[in-house]
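Novice: Quick one, fold the following:
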Amino acid sequence: MKHLLIRLGQILVASLALTTVLAQAQDAWPARPIKLLVGFAPGGSSDMVARLIATPLGERLGQPVVVENRAGAGGNIAADAVAKAASDGYTLVLLPSGHSSNAAMKKNLPFDAVNDFAWISTVTTYPLTLSVRPDSPISSFKDFIDRVKNEPNRYTYTSVGVGTAMHLFGEWLMAESGGAATHVPFRGGTAPMMELLAGRVDVMIDTMTTTAPLFKDKRVRVLATTVPAGQQALPGVPAVADSFAGVVFDSWLGVAATKGTPPAVVERLNRELRAVLDQPAIKQRLIDWGGSPRASTPTEFRNRVEGEIRQLSKIVTERKIEAQ
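Specialist: This is a model prediction of the structure:
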């Protein structure tokens, strides 16, 4: 009995010591650089926003935040890496709204799109755009719809990957219009823009953050955006919803960590990210790129993702879009 009590005492002391060490380690977070994964190639909208926030976020945390591109599978390679990372707050991911459409479109994701993540905060929201090269024979959004209805599958549209928001929106638009166009997926970055300008694809569906500078420099013509009916995200550019009621899409980017990340780390990341997004220079850059700075609580972010997955899954089912 005496030996048992001694053994139990040793276990209790060891347990208390471990708890103290873990608490001290958590208090010391971050003690080394933090990785911010991006699921697309350098030069695209996700990469631009990640690099915009990484430096000031690292300055506030006292450790560098290093952007690492893990392109492919519509952003799922980066998301999967974070879902399977240690729950220590040292591996983050900048998720796009395509995370929700991936969950709606793909039957066998290697992770749970909601429950395998610790939600930190949204960063920015913005509409999608439909653009053509300046000398395109497609003269307007109405002209594009007429063409895809009269000449099914002759015209092409891009996305940054199968199952991404751009892809799903393109399918939704074809279903609403009764037309048909061929989807051409890329791995992100500048590839869709380069192929559009080279004349190898007809329409680029991309984020406002990618398109706004090109529109300003007159390198593309924007046919329409996905803002609500009656609104103009760009001067003289109509909304898709002006022609098809309710066809509205609000894209976003947001930071997440791995499920099980300590609540104190999640709270710290949320607080510091909010402070970064409140900086005038950061706000203005996001606005210049066609977005709106949009911080959230972790709960608001999670609820947003859950709601979108339900909504987009319904669209996939109702429009008979084939899940991948």
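Novice: drop to CA atoms for contacts and neighbour counts, all remaining ones
Specialist: OK.
Novice: The helix or strand Gly170 falls within: how far from the chain's middle?
Specialist: Element membership for Gly170 (DSSP states H and E) is helix 165-177. When C-alpha coordinates are averaged (C-alpha atoms, centre = their mean, to the nearest Å), helix 165-177 and its chain have centres 18 Å apart.
Novice: so after it, what's the next helix or strand?
Specialist: Using DSSP H and E, the next helix or strand after helix 165-177 towards the C-terminus is strand 182-185.
Novice: gap between that next one and the chain center?
Specialist: Averaging C-alpha positions (C-alpha atoms, centre = their mean) puts strand 182-185 19 Å from its chain's average.
Novice: Same check on stretch 232-250?
Specialist: Its chain's C-alpha centre and that of stretch 232-250 lie 20 Å apart, by C-alpha atoms, centre = their mean.
Novice: Okay, buried residues for that stretch please.
Specialist: If you call a residue buried by 16 or more other C-alpha atoms under 10 Å, then stretch 232-250 has these buried ones: 233-234, 237-242, 247-249.
Novice: Please generate a structure for the following sequence too, so the two can be compared:
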Amino acid sequence: MNKILRLSCVVTGLLLCTAAQAETNWPTRLIRATIPFGPGSATDVVPRLFFERLGPELGQTIVVENRVGGGGAIGTAAVAKSDPDGYTVLAHSSAFTITPAINPNLPYDTTKDLSSVVMIGSIPNIMIIPKDRPWKTVDDFLKDAKTKGSTINFGSVGVGSAVHISSEKFRLAGGFDATHVPYRGGPEVIADILGGRIDFYFCPAATALPLIREGQVRALVVSTEQRSVDLPDVPSMADIGLKEGVSNTWVGLLVPSKTPREIVDKLHDVSTKLLAKPDMQAALKKMGVVPMPITPKAMDELVVKEVAANIALLKNVK
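Specialist: Now for the predicted structure:
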């Protein structure tokens, strides 16, 4: 009996060593990355660029899948419930902290079931309008909007999306009413802005900048506290005295919360080194992405803070 017990202990020890060795050697096979938004949006193209370059850094292929629905909840739930082995990752945006305010009955706990890994960066949202609208400045718009009420409308990529929150913060801070028109994705909103069917859209810089540069739309204000270096002539929310309207869209990487710390740390370190490379920084800058170098712990704390703030904000939204 003692020999059997000793043999069992040896086998158990070997298994534990093998498991530890497997974690140390991570990754040893293909990694699956989920983006819970539709193709073509800023929250799709930015992480796709990141994953395209991260794969070679890790020495493995990263397969990216769009799992759309529920304001990002469907794709997020799938990752939250996946094996915490480092081979299933989630690229999400600020909408991650908004969904709990929209749907308190999510199939996952936003602050407990997923752990932060790295911030790819933040993307200012730019208020764009059809080029034939009469408003030359954001002050022109605000004066007009306060008299027109809900006849003013704005688009978003869905209820509870980061761009929806940017619009609502601006509306509440500016003291005007407006009608929200949700779409399935960014390309559909852009089509209706270009067609003059909606009045304004807080569009991520990655998508807005080419349209602005080509003169297809007009930019009135940037959602952040500071002006965008790409649009030095466009005022920020702070510039127009609406600090309550400040908002930012971040894009980051998360994994199931029980993923071994060694894997999270390695993924964070490799990602951080990639994001610091000049060619990567240049590619992200071209898309209007601003670096946001924070630790996984700081990112987790940001998530908790934003969830509480968004729940409070959306109590004031119709």
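Novice: for the longest helix along the first structure, which positions count as buried?
Specialist: Longest helix in the first structure by number of residues (criterion: DSSP state H): helix 2-27. Across helix 2-27 of the first structure, burial judged by 16+ other C-alpha under 10 Å covers Gln26.
Novice: Relative to the second structure, which residues correspond to whatever helix or strand comes next after that helix?
Specialist: Note on helix 2-27 of the first structure: by DSSP H and E, the next helix or strand toward the C-terminus is strand 34-38. Aligned by TM-score structural alignment, strand 34-38 of the first structure falls on residues 31-35 of the second structure.
Novice: what about the matching stretch, how far off from the first structure?
Specialist: After superposition onto the first structure, stretch 31-35 of the second structure sits on average 1.2 Å from its aligned residues (mean C-alpha distance after the TM-score superposition for the first structure).
Novice: Name the residues that touch that stretch?
Specialist: Residues from elsewhere that reach stretch 31-35 of the second structure (C-alpha atoms under 8 Å, 6 or more residues apart in numbering): 43-44, 47, 60-68, 75-76, 79, 86-92.
Novice: if you set the cut-off to 7 Å instead, what comes out?
Specialist: The set of residues external to stretch 31-35 of the second structure that reach it, using C-alpha atoms under 7 Å, 6 or more residues apart in numbering, is 44, 61-67, 75, 87-92.
Novice: So which of those residues wins on neighbours?
Specialist: Highest neighbour count within those: Ala91, with 30 neighbours (other C-alpha atoms under 10 Å).
Novice: just so I have it, where are all the helices in the stretch 1-150 of the second structure?
Specialist: Taking DSSP state H, counting those that start in this stretch as the test, the helices found in the stretch 1-150 of the second structure are 2-24, 42-58, 73-80, 99-102, 138-148.
Novice: Let's have the ones you listed in JSON lines, adding distance to Leu275 of the second structure.
Specialist: Converted to JSON lines, the helices of the stretch 1-150 of the second structure look like this (distance: least, C-alpha to C-alpha, whole Å):
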{"stretch": "helix 2-24", "distance to Leu275 of the second structure": "23"}
{"stretch": "helix 42-58", "distance to Leu275 of the second structure": "8"}
{"stretch": "helix 73-80", "distance to Leu275 of the second structure": "23"}
{"stretch": "helix 99-102", "distance to Leu275 of the second structure": "27"}
{"stretch": "helix 138-148", "distance to Leu275 of the second structure": "34"}
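Novice: so where do the helices sit in the stretch 151-300 of the second structure?
Specialist: 162-174, 186-194, 205-213, 261-275, 278-286, 296-314.
Novice: what's the longest one aligned against in the first structure?
Specialist: Going back to what we said before, that points to helix 296-314 of the second structure. With TM-score structural alignment applied, helix 296-314 of the second structure matches the range 298-316 in the first structure.
Novice: how big's the offset between the matching stretch and the second structure?
Specialist: With mean C-alpha distance after the TM-score superposition for the first structure, stretch 298-316 of the first structure departs from the second structure by a mean of 1.6 Å once superposed.
Novice: buried sites along that stretch?
Specialist: The neighbour-count check on stretch 298-316 of the first structure (16+ other C-alpha under 10 Å) flags 298, 301-302, 305-306, 308-309, 312-313, 315-316 as buried.
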